[in-house]
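Asker: Please find the sequence and the predicted model below.
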Amino acid sequence: MQYTQLGRSGLKVSRLCLGTMNFGPHTEEADARSIMDSALDSGINFFDTANVYGGTGHRGRTEEILGRWFATGGQRRERTVLATKLYGTMADRPNESRLSALNIRRALDASLKRLQTDYIDLYQFHHVDRNTPWDEIWQAIDVAVQQGKILYAGSSNFAGWHITQAQEAASRRHTYGLVSEQSIYNLLTRNVELEVIPAAQHYGLGLIPWSPLQGGLLGGVLKAGRDGVRRTEGRSLENLKKHQDQIRHYEDFTQELGREPGEVALAWLLHQPAVTAPVVGPRTQDQLDAALRALDLALEPSALQRLDDIFPGYRTAPEDYAW
């Protein structure tokens, strides 16, 4: 396994992050435990979850699954860099969502209880809260750090200027601020290259890409459809129709490389200088094994250029749209 530091922090994390969103709604607990054990055994020490994961009828269920797994011992908690998130609505009451000081306190304590641990390594804001001032947010986070309940704070789904707001407010308070940003980033969705990645690099944040396979579209969806393995529906079907020619060229190129499409998509992310660790969310052991194979795939400059030709990205703003 390869390791790197999370942004400017001294925290070392694996180059793949195990996403747990499927645990509960799509993956039974016994299978989830097996996947987590396998991830740890393979060297993945970075696990990501959120308080809302588990399904609309049982929000918090995924954290509960992780908590029961930690409780089985074997130094599972000590071997894991644990990241969770808050923001989403957990109950039908006025202060059960977003980033008020009250909700930060309550949501953190509830996550700690579900996870059966006394601290969170990386506590992430799942979305920007435009109605809560950053001084309030950082005051609540500073208290949690002083109490030993969290070690680092991160953001998710922030724009570049949101990262700037957060870091400048933290600087005024002489506090550490964010160490990471978790954004959607993959060959098909590269908007973060405009301003989010430059902001993250400027302030020393590690980038944690979610949906690295764009909901499966970069995982060999056309081949799977031809083989009768998978049927694409809903929004994924709309996106497939929109990008069908690109995806066909992409799958043909991965065949030339002799690698599976999902491995190439993950390897491309691992070659991007701002990326710390893509979030892989396996539903099965086979999907985890496929993700691990991407770590050994070194893409030549010519291959990276070919991928850019198929899926054009962005230059840093404003040069992308101005002189």
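Answerer: Yes, it's here.

Asker: contacts and neighbour counts: CA atoms only from here.
Answerer: OK.

Asker: Assign Tyr152 to helix, strand or coil.
Answerer: Reduced to three states with DSSP: H, G, I helix; E, B strand; the rest coil, the structure at Tyr152 is strand.

Asker: Relative to Gly24, how far out is Ile184?
Answerer: In this structure, Ile184 and Gly24 are separated by 22 Å, where distance is defined by Cα to Cα, to the nearest Å.

Asker: what does Thr175 give?
Answerer: With the distance defined as Cα to Cα, Thr175 ends up 36 Å from Gly24.

Asker: Also Leu18?
Answerer: The gap separating Leu18 from Gly24 is 15 Å, by Cα to Cα.

Asker: And those two? Which one has more around it.
Answerer: Leu18 (26 against 23; other Cα atoms under 10 Å).

Asker: Return the residues in contact with the more buried one.
Answerer: Contacts of Leu18 were listed using Cα atoms under 8 Å, 6 or more residues apart in numbering, and they are Ala39, Ile44, Phe46, Phe47, Asp48, Val279, Val280, Gly281, Pro282.

Asker: Next: Thr89.
Answerer: Val52, Glu96, Ser97, Arg98.

Asker: Next, count neighbours for the closest residue to Gly225 other than its chain neighbours.
Answerer: Leaving out its chain neighbours, the residue that sits closest to Gly225 by Cα to Cα, 6 or more residues apart in numbering is Arg231, at 6.0 Å. Here the number of neighbours of Arg231 (other Cα under 10 Å) works out to 12.

Asker: Now do Arg231 against Ala291, distance only.
Answerer: Distance of Arg231 to Ala291, computed by Cα to Cα: 21 Å.

Asker: Put this next to the previous one:
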Amino acid sequence: MEYTQLGRTGLKVSRLVLGTMNFGPQTDEADSHSIMDAALDAGINYFDTANVYGWGENKGRTESIIGNWFAGDPGRRDKVVLATKVYANMAASTDAWPNHDKLSALNIRRAVDASLKRLRTDHIDIYQFHHVDRSTPFDEIWQAIDVLVQQGKILYVGSSNFPGYKIAQANEAAARRAGTIGLVSEQCLYNLYERRAEMEVIPAAQDYGLGVIPWSPLHGGLLGGILKKEVRGGRRASGRAADTLADPAARSRIQAYEDLLDKHGLEPGEVALAWLLTRPGVTGPIVGPRTAGQLASALRAAELELSEELLAGLDEIFPGPGPSPEAFAW
């Protein structure tokens, strides 16, 4: 496994990030623990979760699964760079009150303590804002973060789903506060099919020294050989992938993608991950395996080298938007 610095920090992280969103809803606790064991054995040291994972009445379940894994062998915690997120309302649907969500100082303080309890750890390495909060000023957010850093409860702060201008606002506000490091990472939707982050989000992250952590690298399975699986009678497209394939033009592009990789004898899902590892500014994509087999496929992708010919072919099928303002102006 290769390692790299997370943005401008001294923190070394693996070039694949273990996403845990499926732990609980899709993968039971025993299998989740086995996947985490295999990931750590393979050298993946960057584990990502969120307080809301588990969803619905099971919000927080995923953090608890990870916490139980740490408790099973306390030595694991020192090997893992642990990231979680705050924003969603964590109260039960019958007990939702104001201030139980978003990024107020009150909710950040409450959410950190709850995550620490579920994760069974005394600190979170990277605490991430899961979404922008248009109602809370960054001065208030950074004041709350400064206190948590001083208390040793968190070490670094990242963002998720932030537009470029919010990355700039956040870090300019941090720069006004002595000793506040600001955002060090941004998790964004970014993959071969969905490249709009290249216009402003990734350039902003690079300019401010943030590591880019793409989520949904296979675009909901769309880039994982979905058409070939349909022909073989396997898992059919659902959600975002099914909506996209309903468009004949989009379906044609996915068919061209799969045909290109057949020509090169490569697996679509592995190429989609490997492509992200070639992109400027990308620290590593989040892989969210439901099974050990899916983790093994992601690990193969980390070793895959893509030829210039193949990269050019991928750009032809999925051209990026280009940088802004040229992407939408003269």
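Answerer: Perfect, I can see it now. On a predicted model such as this, the values are computed, not experimentally measured, just so you know.

Asker: Got a TM-score for the pair?
Answerer: With the length set by TM-score structural alignment, normalised by the length of the first structure, the two chains reach a TM-score of 0.99; 323 aligned residues with a Cα RMSD of 0.8 Å.

Asker: Tell me the counterpart of the residue nearest to Gly225 of the first structure in the second structure.
Answerer: Using TM-score structural alignment, the partner of Arg231 of the first structure in the second structure is Arg236.

Asker: Surely that match is in contact with Lys229?
Answerer: Yes: counting by Cα atoms under 8 Å, Lys229 is a contact partner of Arg236 of the second structure at 7.1 Å.

Asker: For the residue nearest to Ser14 of the second structure when sequence neighbours are not counted, give its distance to Ala302 of the second structure.
Answerer: Once flanking residues are discounted, Ser14 of the second structure sits nearest to Tyr3: 4.4 Å by Cα to Cα, 6+ apart. Plainly put, Tyr3 of the second structure is 11 Å away from Ala302 of the second structure if you go by Cα to Cα.

Asker: Now for the two: what residues contact both?
Answerer: Among the neighbours of Tyr3 of the second structure, those also in contact with Ala302 (Cα under 8 Å, 6+ apart) are Arg15.

Asker: neighbour count winner among the two?
Answerer: Between Tyr3 of the second structure and Ala302, counted using other Cα under 10 Å, Ala302 has the larger neighbour count: 20 against 17.

Asker: what sits against the counterpart of the more buried one in the first structure?
Answerer: Here Ala302 of the second structure is matched to Leu295 in the first structure, going by TM-score structural alignment. Leu295 of the first structure makes contact with Met1, Gln2, Arg15, Ala267, Leu270, according to Cα under 8 Å, 6+ apart.

Asker: Neighbour-wise, which one of these leads?
Answerer: That'd be Arg15 among the contacts of Leu295 of the first structure, by other Cα under 10 Å, with 25 neighbours.

Asker: for that residue, what are its contacts?
Answerer: Met1, Gln2, Tyr3, Thr4, Ile44, Leu270, Thr276, Ala277, Pro278, Leu295.

Asker: Just those: which are in strands?
Answerer: Helix and strand membership here follows DSSP state E; of the contacts of Arg15 of the first structure, those in strands are Tyr3, Thr4.

Asker: Tell me the counterpart of His131 of the second structure in the first structure.
Answerer: Using TM-score structural alignment as the criterion, the counterpart of His131 of the second structure in the first structure is His127.

Asker: Also Leu183 of the second structure?
Answerer: Matched to the first structure by TM-score structural alignment, Leu183 of the second structure sits across from Leu178.

Asker: distance of that match from Ser9 of the first structure?
Answerer: From Leu178 of the first structure over to Ser9 of the first structure the distance is 10 Å, taken as Cα to Cα.

Asker: More neighbours: these two, which one.
Answerer: More neighbours sit around Leu178 than around the other of Leu178 of the first structure and Ser9, counting by other Cα under 10 Å; the figures are 27 against 15.

Asker: Would you agree that one is in contact with Ala166?
Answerer: Yes: Leu178 of the first structure is within contact range of Ala166, at 7.4 Å (criterion: Cα under 8 Å).

Asker: what sits against Ser14 of the first structure?
Answerer: Contacts for Ser14 of the first structure were tallied using Cα under 8 Å, 6+ apart; they are Met1, Gln2, Tyr3, Thr4, Gly43, Ile44, Asn45, Phe46, Ala277.

Asker: ugh, wrong one, Gly224 of the second structure
Answerer: Gly224 of the second structure makes contact with Leu218, Glu267, Pro268, Gly269, Glu270, Ala272 under the criterion Cα under 8 Å, 6+ apart.

Asker: pretty sure the first one is in a helix, no?
Answerer: The reference is to Leu218 of the second structure. No: with three-state DSSP as the criterion, Leu218 of the second structure is assigned coil and is not in a helix.

Asker: what's the counterpart of it in the first structure?
Answerer: Using TM-score structural alignment, Leu218 of the second structure sits opposite Leu213 in the first structure.

Asker: same question, Val271 of the second structure
Answerer: Under the alignment by TM-score structural alignment, Val271 of the second structure pairs with Val264 in the first structure.

Asker: And its match, how far from Glu319 of the first structure?
Answerer: The spacing between Val264 of the first structure and Glu319 of the first structure, counted by Cα to Cα, is 28 Å.

Asker: just Ala101 of the first structure next, same as before
Answerer: Relative to Glu319 of the first structure, and taking Cα to Cα, Ala101 of the first structure is found at 39 Å.

Asker: quick one: which of the two has more around it?
Answerer: Counting neighbours by other Cα under 10 Å for Ala101 of the first structure and for Glu319 shows that Ala101 has the greater number, 19 against 10.

Asker: so what's that one up against?
Answerer: Glu136, Ile137, Gln139, Ala140.

Asker: and Glu238 of the first structure, how many neighbours does it have?
Answerer: Neighbourhood size, Glu238 of the first structure [other Cα under 10 Å]: 12.

Asker: Repeat that for Asp41 of the second structure.
Answerer: Asp41 of the second structure has 10 neighbours, counted by other Cα under 10 Å.

Asker: of the contacts of Ala101 of the first structure, closest to Gly206 of the first structure?
Answerer: Of all these, the one with the least separation from Gly206 of the first structure (Cα to Cα) is Ile137, at 20.4 Å.
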